[in-house]
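# here are the coordinates; sequence isn't available:
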């Protein structure tokens, strides 16, 4: 039995060895396939990413020195339309928002009481003129009789006093007539200046008085119009010097930067507000298109001088970082470098550079958000689609397809 078991046991060992060999071969094959092939040279890093940008030249030119402040638009003239006498408002002849000229009729009061007063004054004058005529006739007779000693000097003097009294009375009557005529004229309310009518605040049929605080309406002159603005008191010498040299141009802008009007500085207030340290100024604008409206807030730029041959860059090129202002400068190999700069005044989209740049350098004005120090750039021409340029640069930098 033992001899019979040995051949079977030997065959089992052989089978086990065969299985181990097969398993080992399989493991070797799997490892061989799992082992990565040597990586090809990375072509993606062979080219750095090219950033498309727009650039502008640093150049020298004359730059206007501009002071900016926030102002409030005010009508050049504002008139509260009141009645100057007591009476019933008979009619309102203007339309709300209507443009009127000086002398245009705005409203009428019931004139009958004023007409009656005027008629009484005229009648009183006629009566006193008749009495004066009679007194003058008596005086003439008395003078004739006095020459023949038929009338005393006292009688003549009394007659002369009566004549003088009636003359004074007639003068008073004339004053009464003029007063009554004026009150009658006041029953017709007219516009004192040119302007635009506001909303009606008193309707026809109401009794109005000269002492009323509520006006019938408000008349505002919008052409020209004024803007009152404030500037820091440190700007006073520059404004005074500019105003002494000639008219100071003023530009009014809306919150979005839209130009609403151009005008001139009219006056500097005669005192500085001690609580705020600011100076008030008034600029006048023709406002032909009525783009400036009373009560609106606007930004006002005053051109107080000119910097000759100043080094300038577009405002878009000026960037602010943790260490201050800087600009991206494109070198001869089209590599962008971050350059610290200092700026002065800014005017009409340009900034005056006081240090950090030199004439003729190229600075990035668009596409800065993708830049890093020493980034390779592709300069786009005026009006170029930087998005399309970016896609082209990415395709050129991408590795070739397998």
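Good, I have the coordinates. Computed from a predicted model, the values in this text were never measured in an experiment. Numbering: from 1, shown residues only.
# From here on, just use CA atoms for contacts and neighbour counts.
Will do.
# So which bits of the lengthiest strand in the chain are buried?
Identified as the longest strand of the chain according to DSSP state E is strand 59-81. Going by neighbour count (16 or more other Cα atoms under 10 Å), the buried part of strand 59-81 is 59-60, 63-77, 79, 81.
# Remind me what it packs against, helices and strands.
Judged by 3 or more Cα pairs under 8 Å, 6 or more residues apart in numbering; DSSP states H and E, the packing partners of strand 59-81 are strand 217-232, strand 297-314, strand 342-347.
# let's bring in a second one:
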């Protein structure tokens, strides 16, 4: 009896731990499932790294461009205007940007000494002419005396020696007239020489154009060939802006893609929105050994007042002339960004699928409508990319 009571009070521990262990593993399994689900959800919501590009403006000329080259704007008619004479610059009538006509006086050197020389030479001419007049009068008197002596000899009133003396006097008078005429011409030549010296102190524009730079100021000494260390060789540099053209270097290996009279599209770095038409006017028949290039001269078919010498330019050598409807830019994007008629536009970390209509292909770009310039789109989107997905741009 006592033993049964004791057995009744004994706790069977073999079943209790087994029950607790089963409940513990159930919670562990539940937590593991939750963690996996959370991981899958986190993986799904994690931003996907993508390559991006921007919607830009493209020009139709890109699709028919055979060759691209760079160069500079130069003036075919350009000169450093200087004086043939030496002297101090007394007056300068132009500045940078001044438009001048052919033959217009633009500067003058001090020339008071040369003007005095001209006055002296002109006085010498007048003196020589006076002596010539006197000699001519003596010739008239000698001829008259000779005729009178010959008449008197015919009537045997004078001897032959008197007539011979009259003949010699007439010859001398005639020679004196010739000598005085030569003296007049010499004096006139001296006037012209002094006048040339005076003209050399007056600097004129050799052609109609625009003053580009000013090398000398009033008071500077100007000398041909920059004769001294402190002298200036040129007063101004000017150019005819109507003769502007592009000098572009073309690689020897690309010469087959360019030829005379080939149409070109010109873009200036200073005016990126401006596209001007031109054509190849000349090819310089020499090769630059150091760069292995040939110089091409591209003449402007269209002009703009904003184009200035020494501007850098890009030249596209075209297969054919552009049509009027090909002169305006088009909205375009990299062809790899368009998949199944849509692009993925990125905005604040989320992409939206935007349907687009494609047009002409321009090099590696394609014309599109439905997006605007500056939009950021996904480049080469993955097949799994969906509308509304969170993405992040890859770091370059």
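Alright, I've got the coordinates. Just so you know, these numbers come straight off a predicted model, no measurement behind them.
# what do we get in structure 2 for residue 386 of structure 1?
Here residue 386 of structure 1 stays unmatched in structure 2, going by TM-score structural alignment.
# right, I mislabeled it, should have said residue 169 of structure 1
Residue 169 of structure 1 maps onto residue 183 in structure 2 when the alignment is built from TM-score structural alignment.
# related to what we said a few turns ago, turn the helices and strands packed on strand 59-81 of structure 1 into a markdown table, columns for mean neighbour count and distance to residue 15 of structure 1.
Converted to a markdown table, these look like this (neighbours: other Cα atoms under 10 Å; distance: least, Cα to Cα, whole Å):
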| stretch | mean neighbour count | distance to residue 15 of structure 1 |
| --- | --- | --- |
| strand 217-232 | 22 | 103 |
| strand 297-314 | 20 | 87 |
| strand 342-347 | 16 | 87 |
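# okay, those in CSV with distance to residue 52 of structure 1 next?
Output for those, formatted as CSV (distance: least, Cα to Cα, whole Å):
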stretch, distance to residue 52 of structure 1
strand 217-232, 41
strand 297-314, 18
strand 342-347, 26
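# how about those strands, which one is nearest residue 38 of structure 1?
Relative to residue 38 of structure 1, the nearest member of those by Cα to Cα is strand 297-314, separated by 51.0 Å.
# Who are the packing partners of the helix or strand following the closest one?
The helix or strand immediately downstream of strand 297-314 of structure 1 is strand 319-321, counting by DSSP states H and E. In terms of contacts (3+ Cα pairs under 8 Å, 6+ apart), strand 319-321 of structure 1 is packed against strand 324-330.
# Pull out the buried positions in the strand it packs on.
Neighbour counts over strand 324-330 of structure 1 (16+ other Cα under 10 Å) mark 326-330 as buried.
# So what touches it?
Strand 324-330 of structure 1 is contacted by residues 317-320, 336-342, 361-364, 368, 377 when judged by Cα atoms under 8 Å, 6 or more residues apart in numbering.
# hmm, try it at 10 Å
Strand 324-330 of structure 1 is contacted from outside by 53, 55-58, 313, 316-321, 335-343, 356-357, 361-365, 368, 371-379, using Cα atoms under 10 Å, 6 or more residues apart in numbering.
# Give me the neighbour count for residue 235 of structure 2.
By the measure other Cα atoms under 10 Å, the count of residues near residue 235 of structure 2 is 24.
# picking up where we left off before, what's near enough to touch the closest residue to the match of residue 169 of structure 1 other than its chain neighbours?
Excluding its sequence neighbours, the residue lying closest to residue 183 of structure 2 (Cα to Cα, 6 or more residues apart in numbering) is residue 128, at 5.9 Å. Listed by Cα under 10 Å, 6+ apart, the contact partners of residue 128 of structure 2 are 122, 134, 179-188.
# ChimeraX command for the buried members of these?
Command for ChimeraX that selects the buried part of those, burial taken from 16+ other Cα under 10 Å:
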select :122,134,179,180,181,183,184,186,187,188
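# Three-state assignment for the match of residue 169 of structure 1, please.
Judged by DSSP: H, G, I helix; E, B strand; the rest coil, the three-state class of residue 183 of structure 2 is helix.
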